[in-house]
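> okay, sequence plus prediction incoming.
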Amino acid sequence: MADLFADDPPQSASPDEPAEDAPLADRLRPRSLAEVIGQEHLTGPEGAIGRMVAAGRLSSMVLWGPPGTGKTSIARLLATEVGMRYEAVSAVFSGVADLKKAFAAAGKAKQAGQRTLLFVDEIHRFNRAQQDGFLPFVERGVVTLVGATTENPSFELNAALLSRAQVLILHRLDAEALGRLLGRAETLEGPLPVTPAARDALIASADGDGRFLLNQAETLYAANIDASLDPAALGQFLQRRVAVYDKDREGHYNLISALHKAVRGSDPQAALYYLARMTVAGEEPLFLARRLVRMAVEDIGMADPAALPQCVAAKDAYQFLGSPEGELALVQACIYLATAPKSNAVYKAQKAALRSAKETGSLMPPMNIVNAPTKLMKDIGYGEGYRYDHNAEEGFSGDDYWPDAMEPQTFYEPVERGFERKVRERLDYWAKLRGERGA
């Protein structure tokens, strides 16, 4: 499952009772870790947070999860549960001066015997130098750092900071957790003016974000709607939620990875789904075309040599037609790749050949196949003994083309699928002839 509220703007006070006119999400904020919905893998007795609270001692941590999963709520509750002073800054609104002030206050509190939990919202937005500034205060125990981020910490945070903090992953809210959260809202405010089907549609529209769900519910309550809305009426009343997707962030790479693996796994239905997800989210179609071309050469290769021209043609068609008509060509290429026989023999051959080339350095090719453009070079043996394959029986001389100091290698191993089955038969035949002719 996944948790409760999202990452609200940080505050520098302990959790207080919210005002009666406070937003619904604030009024429903959990008052204890036991009330946090859906992060039991962390907050339960066997979870990392549950164990730390039971011991009464926290280590620095980074809470990593999507919006609306309770990172801020958990940080506040942690301070309360273990009796620590709570200080919060936001990387969006705070600078070096704010950090210095927070560290100075924490230092004074430590002298007075008070431990400080420093919550840093959107910690990934601090640059590398600013992140390094946390290190001495964390190491000296001036603060226990709790950072919150929606981005992959391994990409966005310094290795030195990560080595001093435990990364805890919060799950996105699933339908069951969102339903529980909406139930809490209805206990407080009364039944929502929606049909059961529309309630399910409302939950689905939240896309795992509890805060967004509560904001939508609050909009419905405020409208004083008399009749229950069905899914169609609900869609007209509420603005449509845009898919969570940053084209330069992890969501982008997760989806393109899923698309690639679905194609590799010969599942055209799943491949179409991820292609559609990226299209709906506004992905650049030419980026998709480039990745389809890569799939054609990496995962299909010689098993179906037509896969590559299919993808290049799809790219040309898209550039000729534009959106949305040209996107159909990308869909056709995607289906072609997913249903084509698979082979990574070309990909493996490239890797093996590059590795061998690096290991063997600058070995000279055998003299019979090096070029001899001058008389001197011919006189000293360049090109001597070369046999022109077209003049040989069956167009195959069977010569040895490897450097004298190197044993023949096998880089390309065609599979027994698609066109490569015929390629393998051809290679086996030439190997037989080579053996017969004593190359």
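All right, it came through fine. Numbers count the residues shown, from 1 in each chain.

> okay, CA-based contacts and neighbour counts for the rest of this
Fine.

> and the residue nearest the centre of the chain, helix, strand or coil?
The centroid of the chain falls nearest to N254 when counting by Cα atoms, centre = their mean (3.2 Å). With DSSP: H, G, I helix; E, B strand; the rest coil as the basis, N254 sits in helix.

> distance of it from E151?
With distances taken as Cα to Cα, to the nearest Å, N254 is found 12 Å from E151.

> over to Q216?
25 Å.

> same check on A223?
The gap separating A223 from E151 is 35 Å, by Cα to Cα.

> cool, and G133?
In this structure, G133 lies at 20 Å from E151, with Cα to Cα as the measure.

> looking at these two now, which is surrounded by more residues?
A direct count of neighbours by other Cα atoms under 10 Å for G133 and E151 places E151 higher, at 19 against 14.

> the more buried one: which element?
Using DSSP states H and E, E151 sits within no helix or strand.

> equivalent analysis for D16, please.
Assessed by DSSP H and E, D16 sits outside every helix and strand.

> strands along the stretch 151-300 of the chain, start to end?
Secondary structure of the stretch 151-300 of the chain (DSSP state E, counting those that start in this stretch): strands at 166-169.

> what about the helices in it?
All helices of the stretch 151-300 of the chain, identified by DSSP state H, counting those that start in this stretch, fall at 153-156, 159-162, 175-189, 196-205, 210-222, 231-237, 250-264, 268-280, 285-295.

> and the third one, what does it pack onto?
In this structure, helix 175-189 makes packing contacts with helix 196-205, helix 210-222, judged by 3 or more Cα pairs under 8 Å, 6 or more residues apart in numbering; DSSP states H and E.

> nearest to P309, of these?
Closest to P309 of those, according to Cα to Cα: helix 196-205, at 39.4 Å.

> the closest one vs helix 210-222, what angle?
140 degrees (axes from the mean of the first three to the mean of the last three Cα atoms, to 10 degrees).

> A further structure is provided below for comparison with the first:
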Amino acid sequence: MPADLFDQNPTDPAVGGTPAPAGHRPLADRLRPQSLAEVIGQGKVLSSDGPLGSMLEAGSLGSLILWGPPGVGKTTIARLLADQTDLHFVQISAIFSGVPELRRVFEAARMRRDQGRGTLLFVDEIHRFNKAQQDSFLPLMEDGTILLVGATTENPSFELNAALLSRAQVIVLERLSLADLELLAQRAEREMGRPLPMTAPARERLLGMADGDGRAALNLIEQVFAWRLPGPLDPEGLAQRLMRRAAKYDKSGDEHYNLISALHKSVRGSDPDAALYWFARMLEGGEDPRYLARRITRMAIEDIGLADPDAQTHCLHAWEVYERLGSPEGELALAQALIYLALAPKSNAGYRAFSDAKAEAKRTGSLMPPAHILNAPTKLMKDQGYGAGYAYDHNAEDGFSGQNYFPEGIKRPVLYSPVERGFERELKKRLDWFVQQRLKRGQPKGG
């Protein structure tokens, strides 16, 4: 902690304070930044070469969608943008506002415009508005009646309509790092005029409990300041007094898809440690282990394939163990299947082959099979040439006739191309042998 931490004026805006008396205002409100320069953790977008900073420098601020997790400064940034651009600030929440409220806000904004003052309309949880409500903003955005700043924790690509997105720039705000939260803690200590009564390990644990949420961090810090303690609090004492915040995880939203993507790509990238980490994160967030069992089995099929045919068996057995034991014991079986997949040789040759086969079937789906491999149960069908010239492979030398089985008139495609890894190395040898035998018999190589 810096030596001059308590030598600064706690009401100086440069250190996050405010000149107003604290009273009973929550600590998070008392430390609300008074300028964009005081906002912590969003330097990438607020710096002079960032998307928002560059707009402000050029004097060309337009409508925005602020997308980010809770407690990263969306509301604060919107208020400060209004101050910096001398726009009247109006805040509504899509959760509590309906059509009558929007009409009143729009009418007031029009009157303000006619008087020569613009309006920055901040809409919290904007993704909660339906398509018609979102469309109602468009005319006022186009004629300059409002500058819209929407805030959302959900992916705008899925939750906001295309017309609104085409008229607003999406600004991505990041969760706060531990270093950012430490800066917030130091501001809180300046405001309170004393250090947090805890050891360094306890301090780190406290900030970790906030999970990147600045508002949550300040609320936790405020609780600690309110305690009467005989001495500095250690991690064990902190754990007894504070329940750990549940990790941010929406089982039906972006976080669900982000984490399953991270899990899948960790397995594909042969990193068992990362795979176990994301697996544990999803379980900790309340994900259904049966969903994870299904996705793990899919990974075996999609990314390991025939490079290790036993991978599917391991996954199915782990799934069965989970069904028999349940949680938490059965989760260990799924974790071990993940480790096996991460360390297995990788191949998506079968996955690609099937995808290419479906595309080829769609392109040539009306072509008949060659006549020599058609059954001829009637005399008429025999007279039509069905089955004529069929070579029974078991009677051929090496058990391989080399006949063509694709429809007449299409170039023989090569769909399955095994890799030189794992069991597919052996399959590639067999495939190459069959290709050579077809060439000897006058069949095209394919491609």
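Here it is on my side, so go on. Because the structure is predicted, anything quoted here is derived from the model rather than measured.

> re earlier: for the helices of the stretch 151-300 of the first structure, give me TSV that also has distance to K375 of the first structure.
Listed next are the helices of the stretch 151-300 of the first structure as TSV, based on distance: least, Cα to Cα, whole Å:
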stretch	distance to K375 of the first structure
helix 153-156	60
helix 159-162	62
helix 175-189	81
helix 196-205	79
helix 210-222	81
helix 231-237	84
helix 250-264	54
helix 268-280	60
helix 285-295	46
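
> how about the ones you listed, which one is nearest L24 of the first structure?
Minimum separation from L24 of the first structure across the helices of the stretch 151-300 of the first structure (Cα to Cα) falls at helix 210-222, 6.4 Å.

> where does the closest one end up in the second structure?
On the second structure, the counterpart of helix 210-222 of the first structure by TM-score structural alignment is residues 214-226.

> after superposition, how close is the matching stretch to the first structure?
Comparison of stretch 214-226 of the second structure with the first structure after fitting gives an average deviation of 0.6 Å (mean Cα distance after the TM-score superposition for the first structure).

> what's in contact with that stretch?
26-28, 71-73, 176, 181, 184-185, 188, 196-197, 206-207, 209-210 (Cα atoms under 8 Å, 6 or more residues apart in numbering).

> ok, back up a step: what does the residue nearest to the centre of the first structure align to in the second structure?
The equivalent of N254 of the first structure in the second structure is N258 (alignment by TM-score structural alignment).

> about what we covered before: in PyMOL, how would I select the buried members of the contacts of stretch 214-226 of the second structure?
Per 16 or more other Cα atoms under 10 Å, the buried members of these correspond to this PyMOL selection:
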select buried, resi 27+28+71+72+73+176+181+184+185+188+196+197+206+207+209+210
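
> for my notes, confirm L121 of the second structure occurs in a helix.
No: counting by three-state DSSP, one finds L121 of the second structure to be strand, located in no helix.

> for S94 of the first structure, see how far away the residue lying closest to A270 of the first structure once chain neighbours are set aside is.
Closest residue in space to A270 of the first structure, ignoring its immediate chain neighbours: A262 at 6.0 Å, by Cα to Cα, 6 or more residues apart in numbering. Distance, A262 of the first structure to S94 of the first structure, by Cα to Cα: 42 Å.

> one more: Y86 of the first structure?
16 Å.

> which one's more surrounded, these two?
Neighbour comparison, Y86 of the first structure and S94: the larger count goes to Y86, with 24 against 13 (by other Cα under 10 Å).

> quick one: what's aligned to the more buried one in the second structure?
Per TM-score structural alignment, Y86 of the first structure is aligned with F89.

> so who does the closest residue to that match other than its chain neighbours touch?
Counting by Cα to Cα, 6+ apart, the nearest residue to F89 of the second structure once its immediate chain neighbours are dropped is L120, at 5.1 Å. Counting by Cα under 8 Å, 6+ apart, L120 of the second structure touches A82, L87, H88, F89, V90, I146, L147, L148, V149.

> M84 of the first structure contacts F119, doesn't it?
No: applying Cα atoms under 8 Å as the test, M84 of the first structure and F119 come out as separate, 11.7 Å apart.

> looking at these two, which is more packed in?
Neighbours around M84 of the first structure and F119, counted as other Cα under 10 Å, are more numerous at F119. The numbers are 29 against 21.

> and that one, what pairs with it in the second structure?
By TM-score structural alignment, F119 of the first structure lines up with F122.

> isn't that match up against Q91?
Yes: using Cα under 8 Å, F122 of the second structure is in contact with Q91, at 4.7 Å.

> what range does stretch 412-422 of the first structure cover in the second structure?
Taking TM-score structural alignment, stretch 412-422 of the first structure hits residues 416-426 over in the second structure.

> distance from that stretch to the middle of the chain?
32 Å (Cα atoms, centre = their mean, to the nearest Å).

> show me what it is in contact with.
The contact list for stretch 416-426 of the second structure, computed with Cα under 8 Å, 6+ apart, reads 306-309, 345-347, 349-350, 352-353, 427-428.

> buried stuff in it?
Neighbour counts using 16+ other Cα under 10 Å place Y416, S417, P418, V419, E420, R421, G422, F423, E424 of stretch 416-426 of the second structure among the buried residues.

> if we can go back for a sec, buried subset of the contacts of stretch 416-426 of the second structure, written for PyMOL?
The following PyMOL line selects those of the contacts of stretch 416-426 of the second structure that are buried, judged by 16+ other Cα under 10 Å:
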select buried, resi 306+307+308+345+346+347+349+350+353+427+428
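
> alright, I will stop here.
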